[in-house]
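S.K.: Sequence isn't available, so here's the structure alone:
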């Protein structure tokens, strides 16, 4: 956008109203339009403006330490950087079509506003270390936002699990009724996966809180000689060990994309179960009207669209990870333009989860559980059969034999259309005399649940302890999310 906008200083001279290129002195011809279109960064790159400006603030102080800028010049540039950030946030400064990337855009704007002083900011750095730094700052900042949304989802799951610590539900394998568990225990299985997602994010940040600024194009800078100070100012834990690695690596991007893709997969698994639980054959839960949709033709419909959209979005996040891995697999060191693929994949992952997580958290927090229907389902399909085998094993019967006896008892129940606890004494004895009447005290949902009393089991007491332990882990995650020292536009 070239027209003067409210609050935007007029160009100091006509020459700076022309498109800016950060290269080209040795070229005798302008870039072909086809090259320009291909070379121009996509929209995600221009979303990194605040992070590039944060890097520039730190860099101009480094130029001051190097003697290239005086205090008054630093103050003038700092004031203009602050103004540009505010104007850009308000939509009053926008990239031109000719701006190749975010670095070109911002240098053009600063040069328009500062004249030759704006051009001094480029000294001692390269687009290579700038681009690496911009994305790192973006990811480290947005990792905290992702964590906060993850915490909201985990909080919603934990709240529902507390309500249903002792609610019997069918535990399934192969989507077949297996053994009774509590619904709280099942929900906490999802919470454990999300807690690991959160901890992967913390671990990712610990490993990658390293500044690339000062690496310049690839060999390091002969001007910016204090990368450790710049790193500290930007909230990093340290600066790069190897300048080639600093600009040529993107394993931190691939790792971030793995963390988000794994999180999307875990979300998709939960979403799939929500869809199943809502179906008429199940009817275990009902969704709040504010987190469900309807049909344009069938008035009775209430659809779990949030869960379905979450399943679909997971495919994109998996695709982003594959894109980055494929882009990296054959790249020689150090920097190559192939690495420009990093920003689209990262921004799509961050934006996608920013949409999905609050919706899923709200869906979980507001859903209603049909305890009676779930309890009835928990005892169907002979889910208490393992109690019979365990009963025999505790009385000295080899489990292989106990398994066969229990199978025969199940077969009798199927033939007589009854449940295990409904077989009379004669029926039990006809299968095996060791199936004594006192077995019936073990053939209740509560007895089966209470029997699983080891740590990690589905006994209500153990589930309550599991919730307490997870709550302590969530406190660590909250501290991490709130303790970031880097730029937070």
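M.R.: Good, I have the coordinates. Model, not experiment: these values are computed from the prediction.

S.K.: okay, CA-based contacts and neighbour counts for the rest of this
M.R.: Noted.

S.K.: Make sure residue 177 is indeed in a helix.
M.R.: No. Secondary structure of residue 177 (DSSP: H, G, I helix; E, B strand; the rest coil): strand, not part of a helix.

S.K.: separation between the spatially closest residue to residue 391 that is not a sequence neighbour and residue 421?
M.R.: Once flanking residues are discounted, residue 391 sits nearest to residue 439: 7.0 Å by C-alpha to C-alpha, 6 or more residues apart in numbering. Using C-alpha to C-alpha, to the nearest Å, we find residue 439 at a distance of 9 Å from residue 421.

S.K.: Of the two, give the one with the bigger neighbour count.
M.R.: Per other C-alpha atoms under 10 Å, whichever of residue 439 and residue 421 has more neighbours is residue 421, with 18 against 15.

S.K.: Doesn't the more buried one lie inside a strand?
M.R.: No. Checked against three-state DSSP, residue 421 lies outside a strand; its state is helix.

S.K.: I'd guessed it sits against residue 443; true?
M.R.: Yes. Between residue 421 and residue 443 there is a contact under C-alpha atoms under 8 Å: 5.9 Å.

S.K.: Next, work out how far apart the residue of the chain most remote from its centre and residue 433 are.
M.R.: Relative to the centre of the chain, the most outlying C-alpha is that of residue 426, 57.8 Å out, by C-alpha atoms, centre = their mean. Applying C-alpha to C-alpha, the value for residue 426 to residue 433 is 9 Å.

S.K.: now swap in residue 65 and tell me
M.R.: Distance of residue 65 to residue 433, given as C-alpha to C-alpha: 91 Å.

S.K.: For the two, work out which one has more neighbours and name it.
M.R.: residue 65 (16 against 12).

S.K.: Next one for the comparison:
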């Protein structure tokens, strides 16, 4: 008979057992479930809700059960439905009737959200560490490429010259926001739901503050209905992970472009590339492509969670069992992508010559040519029109701005002098952009130092 079966006259259908069961996926919560139970039973003994010696027996039984699970000595039973009932059933088999007192003053409703909150908190810490490793990798790449000039793009058209350091540090800024969102999610997850019961707490004199202290929760859920029906923390985490994957996907798309024959800006290491079964010349960026593809999977988890929760009345509903697989899969996907993406970046070869050549085409210095005129007191709109005419002339005559003679410049505007050539050199275009946030070597070195300090502070917080 089920542990909850006293009200029923016959057993559930075997198909119902399978359909209703979540042990196939929530078994990963065994540690959180047992840790939460140990804190709960310790509090029950402290409050004399059960006898102190009974609490000690139950706690010892839970500790031994945890050790056996971690040593792969335990098989879970699908008929026991979920990890909570499996643990309780196994405990009763081991220590007898006293184990039945473990569930005093709690419900599976507050128990499951406790487990999930504990799990989400732990996973956020692990994912933050992975993001920090990726950010350190970007910093290393940036420090080595503050003078590596490449074209910057808008609309995937060459726009202005920048440096590779400047480009990769744009992704660093995205990851900073991802870290901030993760830390915010952690704060909102860090609230103890245990003690809420099924939805209306209990008549037992629980010490919820003591349990929160034992389980390292910062605060306590103040409304028992919300405590058992809230899955915002799962949705918020999955949303944050979806945005993180979006950033990795954008970066992956650029890596795929950069290592193509058309760009040749970078070359991927053989260890992070694959070949073709028919075309012997191929070296495919499969890792970047898979990261890009798996982004959709995390999006799916987010949409699934939002859809599951959108119409649920208060308080707990069985639909909420669907929170786990979506959250687990989003976490697993991100934890699979981050390390291999980071390692792939660590091993790329940068073709600085090709990047420089790329920056030299497409009139990326046209804005600087316009700025040259502005600095000679020509209104910007007039300067814009003059350079536009020069670009058209170059296109029609298969020239670049650097190739034009001074006479050709003066035919369009007498303002031009020999100093135009220095003004439109790629090095000038980059290094004169010495505004904070800009691509100049000096500014990038300052920004790198700022971000090294940022990461050091984040690591101190984690420690």
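M.R.: Perfect, thanks for sending it. If you're wondering where the values come from, they're calculated on a predicted model, not measured in any experiment.

S.K.: per the alignment, residue 322 of the first structure corresponds to what in the second structure?
M.R.: Per TM-score structural alignment, the equivalent position to residue 322 of the first structure in the second structure is residue 303.

S.K.: Show me what the strand or helix carrying its match is packed up against.
M.R.: Assigned by DSSP states H and E, residue 303 of the second structure belongs to helix 286-309. Counting by 3 or more C-alpha pairs under 8 Å, 6 or more residues apart in numbering; DSSP states H and E, the packing neighbours recorded for helix 286-309 of the second structure are helix 232-258, helix 323-346.

S.K.: Identify all contacting residues around it.
M.R.: Contacts with helix 286-309 of the second structure, where a contact means C-alpha atoms under 8 Å, 6 or more residues apart in numbering, come from 231, 235, 238-239, 241-242, 245-246, 248-250, 252-253, 255-256, 272-274, 319-320, 322-323, 326-327, 329-330, 333, 337, 340-341, 344.

S.K.: for stretch 137-150 of the second structure, same thing?
M.R.: Against stretch 137-150 of the second structure from outside (C-alpha under 8 Å, 6+ apart): 161-166, 168-169, 172, 342, 345-346, 352, 355-359, 426-427, 430, 440-441, 444-445, 448, 452.

S.K.: Repeat that for stretch 411-422 of the first structure.
M.R.: 382, 384-385, 409-410, 423, 440, 443-444.

S.K.: Could you rerun that using 7 Å?
M.R.: 382, 440, 443 (C-alpha atoms under 7 Å, 6 or more residues apart in numbering).

S.K.: which residues sit in contact with the last one?
M.R.: Taking C-alpha under 7 Å, 6+ apart as the criterion, residue 443 of the first structure is in contact with 384, 387, 421.

S.K.: The second one: what secondary structure?
M.R.: Under three-state DSSP, residue 387 of the first structure falls in the helix class.

S.K.: burial of the aligned partner of it in the second structure, as a residue count?
M.R.: Using TM-score structural alignment as the criterion, residue 387 of the first structure maps onto residue 368 of the second structure. As a burial measure, residue 368 of the second structure scores 22 neighbours (other C-alpha under 10 Å).

S.K.: Looks like residue 368 of the second structure contacts residue 428 (just checking).
M.R.: No. When contacts are counted by C-alpha atoms under 7 Å, residue 368 of the second structure is not listed as touching residue 428 (8.8 Å).

S.K.: Could you count how many residues lie near the residue mapped onto residue 352 of the first structure from the second structure?
M.R.: Structural correspondence for residue 352 of the first structure with respect to the second structure (TM-score structural alignment): residue 333. If you count neighbours by other C-alpha under 10 Å, residue 333 of the second structure ends up with 18.

S.K.: cool, residue 418 of the second structure as well?
M.R.: Counted with other C-alpha under 10 Å, residues neighbouring residue 418 of the second structure total 10.

S.K.: same deal with residue 281 of the second structure?
M.R.: So residue 281 of the second structure, with other C-alpha under 10 Å, has 8 neighbours.

S.K.: Tell me how far the counterpart of it in the first structure lies from residue 293 of the first structure.
M.R.: Following TM-score structural alignment, the counterpart assigned to residue 281 of the second structure within the first structure is residue 300. Distance check for residue 300 of the first structure against residue 293 of the first structure: by C-alpha to C-alpha, it reads 11 Å.

S.K.: do the same with residue 137 of the first structure
M.R.: Residue 137 of the first structure is 38 Å from residue 293 of the first structure, by C-alpha to C-alpha.

S.K.: more crowded one of these two?
M.R.: When residue 137 of the first structure and residue 293 are compared for neighbours, residue 137 comes out ahead with 25 against 15, by other C-alpha under 10 Å.

S.K.: isn't that one right up against residue 50?
M.R.: No. Taking contacts as C-alpha under 7 Å, residue 137 of the first structure lies outside contact range of residue 50: 9.5 Å.
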